[in-house]
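> here is a sequence with its predicted model. Questions after.
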Amino acid sequence: MDLFSVAGLVLALIAIIGGSVLKGAGLGALWSPAAFVIVMVGTVAAIMLHTPGSTLKHAFKIAGWVVRPPVSDRAALIAQLIEWSNVSRKQGLLGLESHVAAQTDPFLKKGLQMLVDGVEPEAIRHMLEIELQGEEHHDLAAAKVFEGMGIYAPTLGIVGAVLGLIAVMKNLADPSKLGHGIAAAFTATIYGIASANMFFLPMAAKLKSVIGRRSGERELAIEGLIAIAQGENPRNIEARLAGFLH
């Protein structure tokens, strides 16, 4: 679990709630069903119109990566590739066949299977790079869903504020309702700006970072698998792949 992300989410909530209390507005000022419907429901509606269904589903599937990103251990991956290299030198590429079934990562499993099948190194590279590009494109499109929500939310917050002020203008004859009405109008603005800058946009940035790290690991795997296919010495492979640790 990414404790920094969890801490960031908690601090974001504390900043809004604590700030409201310290400013004297109280917790009640942060709750407005009308503002919630206009901003949050409106943002979801806008992103549903903006995004294909498959991308939207994938976005909410990978949202958990913000606090629980995929396990990343490049040193362990290099060690595994070196192990496969030693096996292939001693037993030939067919000696890796027993390792294919044990591999849980679909990307590595595909590359390992191509090694066992005797596919040419350049063909392996070409197919795995296509696989990587497709996976990366799909994940980045999903991350941009939250980026889009971060763009729409503040605008809808302004819409909510304007609608609230319209309601206030209709009650000018009753001064007792003006203060409450104006406060409620600005609650929508808080919802829009706070949700965008404390949640949606940071989530998009974090997901892009995770996706970039995953792509780097895929590139590492491709280089290692190609080196095994070319029959390079395990020590040379290890030296080559060490650069990915930085």
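That came through, no problem. Residues are numbered from 1 along each chain as shown.

> drop to CA atoms for contacts and neighbour counts, all remaining ones
Noted.

> center of the chain - which residue?
In the chain, the residue lying closest to the centroid (C-alpha atoms, centre = their mean) is residue 207, at 2.3 Å.

> quick one: which helix or strand includes that one?
Per DSSP states H and E: residue 207 is located in helix 201-229.

> by contact count, what packs against that helix?
The criterion is 3 or more C-alpha pairs under 8 Å, 6 or more residues apart in numbering; DSSP states H and E, and the helices and strands that helix 201-229 contacts are helix 74-91, helix 106-116, helix 121-169, helix 234-241.

> same thing but 6 Å
helix 121-169 (3 or more C-alpha pairs under 6 Å, 6 or more residues apart in numbering; DSSP states H and E).

> tell me what angle the helix it packs on forms with helix 106-116.
Compare the direction of helix 121-169 with that of helix 106-116 by axes from the mean of the first three to the mean of the last three C-alpha atoms, to 10 degrees and you get 170 degrees.

> take a look at this one as well, against the first:
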Amino acid sequence: MLILLGALIVIFSVITGYVAHGGQLAILWQPYEFLIISGAAFGGFLIANPGKVIKKVFRVIPLLLKGTVYSKATYMDLLAMLYDLFYKAQREGLLAIEEDVDDPQNSELFQKYPRILAEEEAMTFLTDYLRLMVGGSMNPHELENLMDLELETLHEEEEMPAHAVNMTADALPGFGIIAALLGITIAMGEIDGPVTVIGQLVAAALIGTFTGILAGYSFVGPLGKAMEHRAREKAKLLEIIKVTIMAILNGYKPVLAVEFGRKVMYENERPGFEELENHLKGRG
């Protein structure tokens, strides 16, 4: 919603300011300039990026319209689920959670948290390391190093669409200049014509520069930044899982382990100590 609001504010401000200064709206409509800029930008985007990144860009853009990736309730559910999981393991032994880990979709424990169960990447990350814990074949340091490497890889992959969009945003002013130069070339071809005709051709050419700069800095660039924020939010969910698991492996009780997870959350979504404690009691 904020993305649409921001776009409307940009359009309203630019157009209103232009008209207030006596500008004519008709001159802004230059479809061939738009074709040159958008076509060159999209073609460069296709050349620069592999198919998997291109697909992910178009898959992520609609998701940005939903705003924040995870609500506070999602993080609260994650911490509560981790608490229930490790409390069961503490009470009955690690083997007691083996069935839950092997088939989380049919696990009564996991089914209490549909928000988390729907997060395929987070569930895969969690269950993979729980299997290693149940197997008991890795020491905590090895497990932590492996987690760090996987988190780094996942975050890098999640940021690829943002990098692709940011690169296109950086190039858009240049494509605008290309369109403007082509427009000036056309204007020079009419140098012997009436001054009004030449003026209109030059004005049309300058719209190309204007369009490239506006699109790059007000739309495509901010879209890339929004993708970066989304990638960081997705990484944070996995980081909470990692920190909580490591606390358990280092001998902390579940109620303290989830406190480790709470401390690495962003401030806006982080519950207070008592708020989390009451939430955990409420799930019991």
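On my side now, so go ahead. Small disclaimer: the values here were computed from a predicted structure and weren't measured.

> quick check: TM-score for this pair?
With the length set by TM-score structural alignment, normalised by the length of the first structure, the two chains reach a TM-score of 0.88; 244 aligned residues with a C-alpha RMSD of 2.2 Å.

> picking that back up, what residue of the second structure matches up with the residue nearest to the centre of the first structure?
Under the alignment (TM-score structural alignment), residue 207 of the first structure maps onto residue 227 of the second structure.

> chain neighbours aside, what residue packs nearest to that match?
Nearest residue to residue 227 of the second structure, sequence neighbours excluded (C-alpha to C-alpha, 6 or more residues apart in numbering): residue 162, at 5.1 Å.

> distance of that neighbour relative to residue 283 of the second structure?
Residue 162 of the second structure is 38 Å from residue 283 of the second structure, where distance means C-alpha to C-alpha, to the nearest Å.

> in stretch 32-40 of the first structure, what's buried?
Counting neighbours by 16 or more other C-alpha atoms under 10 Å, one finds that the buried residues in stretch 32-40 of the first structure are 35, 36, 38, 39, 40.

> could I get those in JSON lines, plus columns for secondary structure?
As requested, those are exported to JSON lines (DSSP: H, G, I helix; E, B strand; the rest coil):
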{"residue": "35", "secondary structure": "helix"}
{"residue": "36", "secondary structure": "helix"}
{"residue": "38", "secondary structure": "helix"}
{"residue": "39", "secondary structure": "helix"}
{"residue": "40", "secondary structure": "helix"}
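
> so which of the residues you listed is the closest to residue 182 of the first structure?
Ranked by distance to residue 182 of the first structure (C-alpha to C-alpha), those are led by residue 35 at 12.3 Å.

> pretty sure the closest one is touching residue 188, no?
Yes - with contact defined as C-alpha atoms under 6 Å, residue 35 of the first structure reaches residue 188; the gap is 4.6 Å.

> need the overlap of contacts for those two.
Both residue 35 of the first structure and residue 188 are in contact with residue 160, where contact means C-alpha atoms under 6 Å, 6 or more residues apart in numbering.

> any idea what residue 164 of the second structure aligns with in the first structure?
Matched to the first structure by TM-score structural alignment, residue 164 of the second structure sits across from residue 145.

> now do residue 211 of the second structure
Under the alignment (TM-score structural alignment), residue 211 of the second structure pairs with residue 191 in the first structure.

> secondary structure class for its match?
Here residue 191 of the first structure is recorded as helix under three-state DSSP.

> give me the neighbour count for it.
For residue 191 of the first structure, the number of neighbouring residues by other C-alpha atoms under 10 Å comes to 24.

> swap in residue 214 of the first structure?
For residue 214 of the first structure, the count of nearby residues is 19 (other C-alpha under 10 Å).

> from residue 78 of the first structure, how far off is the nearest residue to it once chain neighbours are set aside?
The shortest distance from residue 214 of the first structure to any residue that is not its chain neighbour, by C-alpha to C-alpha, 6+ apart, is 7.7 Å, and that residue is residue 72. Residue 72 of the first structure sits 12 Å away from residue 78 of the first structure, going by C-alpha to C-alpha.

> those two - which one has more neighbours?
Neighbour count, other C-alpha under 10 Å: between residue 72 of the first structure and residue 78, residue 78 has more, with 21 against 12.

> need the contact list for the more buried one.
Going by C-alpha under 6 Å, 6+ apart, the list of residues near residue 78 of the first structure is empty.

> do the same with residue 213 of the second structure
So residue 213 of the second structure contacts residue 173 (C-alpha under 6 Å, 6+ apart).

> how about a cut-off of 10 Å?
Residues near residue 213 of the second structure by C-alpha atoms under 10 Å, 6 or more residues apart in numbering: 169, 170, 171, 172, 173, 174, 175, 176, 177, 207, 219.

> could you give the number of residues near the residue nearest to the last one when sequence neighbours are not counted?
Same thing as residue 219 of the second structure. Spatial nearest neighbour of residue 219 of the second structure, excluding adjacent residues (C-alpha to C-alpha, 6+ apart): residue 7 at 7.0 Å. The local packing of residue 7 of the second structure (other C-alpha under 10 Å) involves 14 other residues.

> hang on, residue 7 of the second structure packs against residue 218?
Yes - between residue 7 of the second structure and residue 218 there is a contact at 7.7 Å, judged by C-alpha atoms under 10 Å.

> the residue nearest to residue 219 of the second structure -> the first structure?
Counting by TM-score structural alignment, residue 7 of the second structure corresponds to residue 9 in the first structure.

> measure how whichever strand or helix holds its match sits relative to helix 201-229, angle-wise.
Using DSSP H and E, residue 9 of the first structure maps to helix 3-22. Taking the same axes, to 10 degrees, one finds helix 3-22 of the first structure and helix 201-229 inclined to each other by 180 degrees.

> just the buried residues of helix 3-22 of the first structure, please?
Within helix 3-22 of the first structure, the residues scored as buried using 16+ other C-alpha under 10 Å are 5, 9, 12, 16, 17, 20.

> that concludes my questions; thank you for your assistance.
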